[in-house]
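Chemist: Attaching a predicted model along with its sequence, questions to come.
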Amino acid sequence: MQGSIDFEQLVAAVGDAVVVSDASGAITVWNAAAERMFGFTAAEALGQSLDLMIPQRLRERHWEGYHKTMATGQTRYGSDVLRVPAVHKDGRALSIAFTVALLYSAQQQVSGIVAVIRDETARFQEDRNLRKRLAELEAQVVSQ
């Protein structure tokens, strides 16, 4: 195995979206997979708030948790896969799954957060359709 890794190449090549934001929530890394998933080019996303992919109704809750994490250096989601709604540039709803990790400065201060994100919109819709069909079948059995 190679002694050093070109992390810029790694982030560019990976199939999942990689989004890094600084302590204030401004986007500092936005890879090609993030472009495909959310519809914003890197030029449009870099320097912008994470709000560009967070549905309006969830922003307040998101920012409460984000600022608390930046202040305390702790997240309860370190190894959990989070599944939440997101929004595409064109306004359509997405269902995403992601993991997060905190990033630290040389002085060991929390400097940002990285999220590795996968679009699960199709899987979420399939699950919803299966649950609906199951409920319909159960209702038929009960009514017989």
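Modeler: All right, it came through fine.
Chemist: use CA for all of it now, contacts and neighbours both
Modeler: Fine.
Chemist: that's a strand at Leu102, yeah?
Modeler: Yes - counting by DSSP: H, G, I helix; E, B strand; the rest coil, Leu102 is part of a strand.
Chemist: where's it relative to Met70, distance?
Modeler: Per CA to CA, to the nearest Å, Leu102 is found 9 Å from Met70.
Chemist: Repeat that for Val84.
Modeler: Applying CA to CA to Val84 and Met70 gives a distance of 20 Å.
Chemist: Who has more neighbours out of the two?
Modeler: Met70 (21 against 14; other CA atoms under 10 Å).
Chemist: Let me know whether the more buried one touches Gly112 as I believe.
Modeler: Yes - counting by CA atoms under 8 Å, Met70 touches Gly112, with 7.4 Å between them.
Chemist: hey, where'd the helices end up in this protein?
Modeler: 7-13, 32-38, 42-45, 59-72, 121-143 (DSSP state H).
Chemist: try this one next to it:
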Amino acid sequence: MPAAIDLTQLIDALGDAVVATDASGAIVMWNPAAERMFGYSRQEAMGQSLDLIIPERLRKRHWDGYHKTMATGHTKYGTDLLKVPAAHKDGRALSIAFTVAMLRSADGKPAAIVSVIRDETSRFNEERSLRKRLAELEARAASSDISA
């Protein structure tokens, strides 16, 4: 029989951030990768709102969806990979990709949402730079065709 896995040790060892929030949206889990990614210590994040990492312009949309999910017990995202902007403690913008899962209490009611989050900022910036360069090259090629 395989040895039991210590789930706390597993979550703390992951390279991806693991963040869980209770039904009200308060942070109840914040692993070391979340500390590195967002700049807030576990002590600073625990019990706080996700507004710590959600850009202000996106908060209303986020909370509308969050409260609807908690009220209905259903998320339209399931195993979809979501890509959104986020905010670091120092104010810089991040680009993150994450999945969400609903956690339920013993009576089956929605109790928490857990997210596994990866920082995609470097990749996002590289892709944006490549798209810009491609658009410039296409524009240059189109103007060459016109003048030829």
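Modeler: Received the coordinates, thanks. What you are looking at is a predicted structure, and each value in this text was computed from that prediction instead of being measured.
Chemist: still on that earlier bit, tell me the residues that contact both of Leu102 and Met70 of structure 1, please.
Modeler: Jointly contacting Leu102 of structure 1 and Met70 under the rule CA atoms under 8 Å, 6 or more residues apart in numbering are 110-112.
Chemist: Nearest to Phe40 of structure 1, out of the residues you listed: which one, please.
Modeler: Nearest to Phe40 of structure 1 among these: Gly112, at 20.7 Å, using CA to CA.
Chemist: Could you count how many residues lie near that closest one?
Modeler: 23.
Chemist: what's the distance between Leu50 of structure 2 and Asn125 of structure 2?
Modeler: Distance from Leu50 of structure 2 to Asn125 of structure 2, by CA to CA: 24 Å.
Chemist: returning to what we had before: between Met70 and Gly112 of structure 1, what contacts are shared?
Modeler: The contact sets of Met70 of structure 1 and Gly112 overlap at Ala23 (CA under 8 Å, 6+ apart).
Chemist: related to what we said a few turns ago, between Leu50 and Asn125 of structure 2, point out the one with more neighbours.
Modeler: Legend: neighbour count by other CA under 10 Å for Leu50 of structure 2 and Asn125, higher for Leu50 (19 against 13).
Chemist: surely the more buried one meets Ala26?
Modeler: Yes - with contact defined as CA under 8 Å, Leu50 of structure 2 counts as touching Ala26 (6.8 Å).
Chemist: And stretch 62-69 of structure 2, what's buried?
Modeler: For stretch 62-69 of structure 2, a neighbour-count test (16 or more other CA atoms under 10 Å) marks 66, 69 as buried.
Chemist: Now tell me what touches it from outside.
Modeler: With CA under 8 Å, 6+ apart as the criterion, stretch 62-69 of structure 2 contacts 24-25, 75.
Chemist: what do you get for stretch 75-82 of structure 2?
Modeler: 69, 97-102.
Chemist: 7 Å - rerun?
Modeler: Contact partners of stretch 75-82 of structure 2, identified using CA atoms under 7 Å, 6 or more residues apart in numbering, comprise 69, 97-101.
Chemist: cool, and stretch 86-101 of structure 2?
Modeler: Contact with stretch 86-101 of structure 2 is made by 38-40, 53-55, 78-85, 113-121, 124, as judged by CA under 7 Å, 6+ apart.
Chemist: Could you give me the buried positions within stretch 100-110 of structure 1?
Modeler: Buried residues in stretch 100-110 of structure 1 (16+ other CA under 10 Å): 100-103, 110.
Chemist: now, among those residues, which is nearest to Glu138 of structure 1?
Modeler: Of the buried residues of stretch 100-110 of structure 1, the one sitting nearest to Glu138 of structure 1 (CA to CA) turns out to be Val100, at 38.4 Å.
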